[in-house]
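*Asks:* Using only what follows, build the 3D model:
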Amino acid sequence: MTTPIWDPAQYLRHAGHRARAFADLLARIPALPAEPPAGRPRIADLGCGPGNVTALLAARWPAAHITGYDNSPEMLDKAHVDHAGATADGGRLDFAEADARTWTPEEPCDLIVSNATLQWVPGHADRFADWIAALKPGGTFAFQVPDNIDAPLHVLMRELAATPRWKSRLAEVLRHTDSVHTPGAYLDRLARLGCATDVWQTTYFHVLQGEDPVLDWVKGTGLRPALTALGDEPEVRDTFVTEYRDLLREAYPTAPYGTVLPFRRLFAVAVKGE
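*Replies:* The predicted structure is shown next:
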């Protein structure tokens, strides 16, 4: 899988729809060990992107020290400009470069959260033990990931990339079908680490507006590896995108009220034992 170059502006074009899942995850996170007035929580947001949902953590825990981590310079620049600084109740929101494949907290955390990131990290479940170990007793590890690698937008992308015209350039570029595990596999892994674990799935039916909105959506996320791999050849890249666009138009027809994008996500909240 190619490491994608991210475009914060493209990603944020559907920020409202994308943030719904994080809000649902946030609603299931319990009180943290260092809740005010007893203390100031230490929170890590792993894969913070442009920081728009990291700011939601500051709204819930305004006294916390929150650090958003990402390995995309483009995303971190946007996060710094838009969201870094003091928070409402004497807390702080900052951002730092880190790679989820190797990142380990430098100090004990009350909460480690990850939003739509772990699907990009091969072997991510093997990192859970280190992250749980870094939590304070009673701390929480929570994440959500897209769970729709079998949806048309991904299937058509992979099928097109595997055709003779594109195979040599793109066959090994895109996310693999095993990039996300089953809900039961996540529950078992986290429970065996001594956590009280809640795992669930939700399918959102996003009603998107505009011309080719599903293509516009996926340009901000799942299509990024292909766009990156073909980035040095704009005409070739545009040809691939046009072919993919035509497939999406058939798979996601437009209705008078917009284009419906069913999107399943997987959630997990794991609370470390006292």
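
*Asks:* going forward, measure contacts and count neighbours with C-alpha atoms only.
*Replies:* Fine.

*Asks:* Please give me every residue in contact with residue 45.
*Replies:* 54, 66, 67, 68, 69, 112, 113, 114, 115 (CA atoms under 8 Å, 6 or more residues apart in numbering).

*Asks:* which of those has the most neighbours?
*Replies:* residue 54 (30 neighbours; other CA atoms under 10 Å).

*Asks:* Can you give me every residue that contacts that residue?
*Replies:* With CA under 8 Å, 6+ apart, residue 54 has these contacts: 45, 48, 68.

*Asks:* ok so, going back, what about the contacts of residue 45, which are in helices?
*Replies:* residue 54 (DSSP state H).

*Asks:* And this one, please, so the two structures can be compared:
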Amino acid sequence: MTARTADWDPSHYLRFSDERSRPFVDLLARVPGTPRTVLDLGVGPGHLVAALHARWPDAVVTGVDSSPAMVEQARAEHGDDAEFVLADLADYVPDGVPDLVVSNAALQWVPGHLDVLARWRDLLAAADDGAGRALAVQVPGNQDAPSHVLLRELAAAPSYARWTEGTARPHVHRAEEYLDVLAQPGWTVDAWETTYLHVLQGADAVFTWISATGARPVLAALPDDVRPAFVAEYKARLRAAYPERAYGTVLPFRRAFVVATRD
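*Replies:* You can find the predicted model right below:
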């Protein structure tokens, strides 16, 4: 059975934009060389194209996303800086082979994305001038955090399970698993994990964060007359797990990174 998804809300996603953007900047800092062409898989609303151009001002960027709302906003606000394509990340095939394939917080929504990474690895390796081509990926690794555990438990409760069963769930692997896929002969791979301590401002800040991302499919699946009760109970559980402090609410967030470069 195919997992049920819902389209993204760009304005909601861009809340806490600085915190969401930081891992992408950290990822780019570890990519060597000067790519001329960059393919961004899961480009979202296009706001991070500026980070690519800050790193490589002359690079030609193509952004791909499966969300019509995200691509529409990216084209409207950043269309002069990149080309944006509406396509499924799992099977997208570009016209040519880019120097750099990058993906930030997107592949967790692609079932079997280790196979997708292997396909991109092979595509880059097959290029006649493949030396120096690179693949750089960052994915959230917090599926065992209270935010996600509480979401799964509540969604499975008898009051909600009839609607939430089959909704899409993000899936990630440990950094060493990405290393294992990409560390083939002829490749140099840098893989690591980082836990950020985001200090979020505002009431129910963790709910605001996750409702734009990991909880989005569950919330969209609930009927309008049922969703408010779910939200109220979920917020209460999140407040207990992530108490607000005088300076804000701390959200520990683990992420996995990998940069693979063709020798």
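
*Asks:* For the two chains, what TM-score is obtained?
*Replies:* TM-score of the superposed chains, computed with TM-score structural alignment, normalised by the length of structure 2, equals 0.93; 256 aligned residues with a CA RMSD of 1.4 Å.

*Asks:* Residue 158 of structure 1: which of the contacts of residue 45 of structure 1 is nearest?
*Replies:* Comparing those against residue 158 of structure 1 with CA to CA places residue 115 closest, at 23.7 Å.

*Asks:* tell me the contacts of the residue nearest in space to the middle of structure 2?
*Replies:* Central residue of structure 2 (CA atoms, centre = their mean): residue 105, 1.5 Å from the mean position. Residue 105 of structure 2 is in contact with 42, 137, 138, 139, 140, counting by CA under 8 Å, 6+ apart.

*Asks:* And for residue 226 of structure 1, the neighbour number?
*Replies:* Using other CA under 10 Å: residue 226 of structure 1 sits among 26 other residues.

*Asks:* Could you report the separation of it from residue 212 of structure 1?
*Replies:* 18 Å (CA to CA, to the nearest Å).

*Asks:* picking up where we left off before, which of the contacts of residue 45 of structure 1 sit farthest apart?
*Replies:* 66 and 115 (14.5 Å).

*Asks:* Now do the equivalent of residue 69 of structure 1 over in structure 2 against residue 88 of structure 2, distance only.
*Replies:* Per TM-score structural alignment, the equivalent position to residue 69 of structure 1 in structure 2 is residue 64. Relative to residue 88 of structure 2, residue 64 of structure 2 is positioned 8 Å away (CA to CA).

*Asks:* for residue 258 of structure 2, same thing?
*Replies:* 22 Å.

*Asks:* And the two? Which one has more around it.
*Replies:* residue 258 (24 against 15).

*Asks:* so that one makes contact with residue 192?
*Replies:* Yes: the criterion here is CA atoms under 8 Å, and residue 258 of structure 2 meets it with residue 192 at 6.5 Å.

*Asks:* so what sits against both of these two?
*Replies:* Joint contacts of residue 258 of structure 2 and residue 192 (CA under 8 Å, 6+ apart) are residue 175.

*Asks:* Can you classify residue 256 of structure 2 by secondary structure?
*Replies:* The three-state label given to residue 256 of structure 2 by DSSP: H, G, I helix; E, B strand; the rest coil is strand.

*Asks:* residue contacts, it?
*Replies:* 138, 139, 140, 141, 174, 175, 191, 192, 193, 194.

*Asks:* if we go to structure 1, which of those residues are intact?
*Replies:* Retained contacts for those in structure 1, judged by both residues aligned by TM-score structural alignment, their matches' CA atoms under 8 Å, are 138, 139, 140, 141, 175, 191, 192, 193, 194.

*Asks:* In PyMOL, how would I select just the buried ones from the residues you listed?
*Replies:* The following PyMOL line selects those of these that are buried, judged by 16 or more other CA atoms under 10 Å:
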select buried, resi 138+139+140+141+175+191+193
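
*Asks:* and the kept ones among the contacts of residue 256 of structure 2, which of them are in helices?
*Replies:* residue 175.
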